[in-house]
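> Quick one, what's the 3D model for this:
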Amino acid sequence: MKKTAGLITLIILLVGLVFSQEIKNGQYGGLGGGDIGAQWLDVEELNAELKAAGLPELNDVALANGGGGYGIMGKFIIGGEGYSISTKEKSGVDTVQLNIGYGTFNLGYLILSKQAFRMYALGGIGGGGISLKISQNPESTNFDDNFSTFNENTFSTGFPIFKVGINADYILSFSDDEAAGGLALGLAAGYTYAPVGLVSDWKLSDSTIEGVPNFGPTGPYISFRIGGGGLAF
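Here you go, the predicted model:
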């Protein structure tokens, strides 16, 4: 995973250097929409603990969905976005579920701009929350019996998050006008870093939990966006 992260960061820097000279004029306007994609997770230490306890291990790639928007002022971009990430594994009567949500404030810069198409570097900073739920199927289907049987534990904490990536989008306009608006499609790829292990204050109900392994939404991501907006060139 660390090698993949380094490769993505290198690609981001190279693309920025190659295309940074191709911007002639800025754009003005804004776009927004919904995203769906994949987020790679750092769950190696967690999976080691789960395996030792005989619990199902989590996949290191999870579905991410959310959305956001941005405004362009010349060559500069300002915006925000939020995402929800969830992954669950079940084995026998045991279920392990990881839920993550975060939001970021973003700043960016156009590195390629041609009419309704643009490519831009984007960096964000924000925060979020993470919960790990470990549960077992109830032994009885009788309502009263389950009052005295606790078969679910949910550990939770908050965290800061940082991200950097390359985004590209296109407004579906096929004219040579000086403005375009309507449906837009986009792609994004990059890397998120969440230092959960450095700042975590894990809770189980109202109790503070120690010795939690380091895990969270640190890793590469890729997403597809569909939305809309308008720009003047």
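
> okay, CA-based contacts and neighbour counts for the rest of this
OK.

> Can you get me a residue count around the nearest residue to Ala232 once chain neighbours are set aside?
Distance criterion C-alpha to C-alpha, 6 or more residues apart in numbering; nearest residue to Ala232, sequence neighbours excluded, is Ala179 at 4.2 Å. Counted with other C-alpha atoms under 10 Å, residues neighbouring Ala179 total 16.

> got a list of what the residue of the chain most remote from its centre touches?
Ranked by distance from the centre of the chain (C-alpha atoms, centre = their mean), the top residue is Asp144, with 40.8 Å. Counting by C-alpha atoms under 8 Å, 6 or more residues apart in numbering, Asp144 touches no other residue.

> what's the distance between it and Asp94?
Applying C-alpha to C-alpha, to the nearest Å, the value for Asp144 to Asp94 is 22 Å.

> and what of Ser131?
For Ser131, the distance to Asp94 - C-alpha to C-alpha - is 17 Å.

> More neighbours: the two, which one.
Neighbour count, other C-alpha under 10 Å: between Ser131 and Asp94, Ser131 has more, with 20 against 16.

> Excluding chain neighbours, what is closest to the more buried one?
Closest residue to Ser131 apart from its sequence neighbours, by C-alpha to C-alpha, 6+ apart: Ser156 at 4.2 Å.

> One more, so I can put them side by side:
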Amino acid sequence: MRTSRPSPLLRLFLASLLFLGLGALTTAHAQDADDDAPSDAPVAEEQGAGFFAVGTQFTDLVPLNDRLRGAGYPTFASEMVSLGGGGYGVVANRLMLGGEGHGLLTADGSFQGRNVSVGGGYGLFNLGYLFRPASGLRVYPLLGLGGGGLQLDIENAGTADDFDDVLDNPNRSASVGQASFLVSLGGGLEYQFGTPGEGRTARLGLRAGYMVSALRSDWQLGDSALAGGPDASMQGPFLRLTIGGISDSDDE
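Here you go, the predicted model:
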């Protein structure tokens, strides 16, 4: 089986996706001690939350699609499916500190027997400020800083009958990637279903915002930078559904 090899820089950013998500989940597994306390009365200390997320991430693939179209390759929608997760802790009942990571997926294409795909991923450190306008409801603005990358994979869908076939045609696939520094500007809301300590609970939320892409690297093939690459980026709005805070603990 043939596998593509991302550039080292892109592998670093995609790996950060996993570490940020896992790290945030481990620091924020505890739930609210008392979500039903009125806002004008003393409340128990706010706890963090972990979550899984699914949604849509809009990207700027127009420059890349123009180059692909000019070479006869299929083009790709700028709206990508976003899958990921993360979490946060709460400091002084207001300040949110956490992280999240997401992978970006889109439908594959084909060209002259080759599978062609575009994808990406990113990880963010998040800073937010928590408001509680109603019992069980959290609302917050959110600032995220991190990195991520886009990747174009061109693979040969054919098969090799023996080892010599591989030697005769070694350039069966190519994978090029581009990394960038990212700033996420947005906000979210979450609602707690159930009362912690009194049976099962779950927290359903919605996050939306705009991703700014800056300080982009050249496209890379392996360890080599490629001159004249398209100015595609991960910049654009996003919208995702979050679910977390699932627990059946009797802890107070």
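
> circling back: what do we get in structure 2 for the residue nearest to Ser131 of structure 1?
Matched to structure 2 by TM-score structural alignment, Ser156 of structure 1 sits across from Gly177.

> hey, where'd the helices end up in the stretch 1-150 of structure 2?
With DSSP state H, counting those that start in this stretch applied, the stretch 1-150 of structure 2 shows helices at 8-27, 62-70, listed in chain order.

> got the buried residues for the first one?
What it means is helix 8-27 of structure 2. 9-14, 16-25, 27 (16 or more other C-alpha atoms under 10 Å).

> now do stretch 70-84 of structure 1
In stretch 70-84 of structure 1, counting by 16+ other C-alpha under 10 Å, buried: 70-72, 75-84.

> Which of those residues lies at the shortest distance from Glu44 of structure 1?
Ser84 (20.6 Å; C-alpha to C-alpha).

> Which position in structure 2 pairs with that closest one?
Per TM-score structural alignment, Ser84 of structure 1 is aligned with Gly103.

> picking up where we left off before, so who does the residue nearest to Ala232 of structure 1 touch?
Gln115, Gly230, Leu231, Ala232, Phe233.

> I'd say the third one and Ala180 touch.
Yes: taking contact to mean C-alpha atoms under 8 Å, the distance of 5.5 Å between Leu231 of structure 1 and Ala180 places them in contact.

> Phe215 of structure 1 -> structure 2?
Phe215 of structure 1 maps onto Ala232 in structure 2, by TM-score structural alignment.

> what about Ser140 of structure 1, how many neighbours?
Applying other C-alpha under 10 Å, we find 10 other residues in the vicinity of Ser140 of structure 1.

> and the gap between the nearest residue to it once chain neighbours are set aside and Asn153 of structure 1?
Using C-alpha to C-alpha, 6+ apart and skipping residues adjacent in sequence, the residue nearest Ser140 of structure 1 is Asn146, 7.0 Å away. Distance, Asn146 of structure 1 to Asn153 of structure 1, using C-alpha to C-alpha: 15 Å.

> got it, and Ile11 of structure 1?
Counting by C-alpha to C-alpha - Ile11 of structure 1 and Asn153 of structure 1 are separated by 41 Å.

> show me the contacts for Glu100 of structure 2.
Glu100 of structure 2 touches Leu17, Leu20, Gly21, Ala24, Gly84, Gly85, Gly86, Gly87, Gly123, Leu124, Phe125, Asn126, counting by C-alpha under 8 Å, 6+ apart.

> how about the third one, what's its match in structure 1?
This means Gly21 of structure 2. Counting by TM-score structural alignment, Gly21 of structure 2 lines up with no residue in structure 1.

> mind listing the strands for the stretch 151-252 of structure 2?
All strands of the stretch 151-252 of structure 2, identified by DSSP state E, counting those that start in this stretch, fall at 173-193, 201-214, 219-221, 224-226, 236-247.

> In JSON lines: those strands, plus distance to Phe131 of structure 2 and mean neighbour count.
Compiled in JSON lines, the strands of the stretch 151-252 of structure 2 are given as follows (distance: least, C-alpha to C-alpha, whole Å; neighbours: other C-alpha atoms under 10 Å):
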{"stretch": "strand 173-193", "distance to Phe131 of structure 2": "9", "mean neighbour count": "21"}
{"stretch": "strand 201-214", "distance to Phe131 of structure 2": "14", "mean neighbour count": "19"}
{"stretch": "strand 219-221", "distance to Phe131 of structure 2": "41", "mean neighbour count": "22"}
{"stretch": "strand 224-226", "distance to Phe131 of structure 2": "46", "mean neighbour count": "14"}
{"stretch": "strand 236-247", "distance to Phe131 of structure 2": "18", "mean neighbour count": "20"}
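
> Alright, I will stop here.
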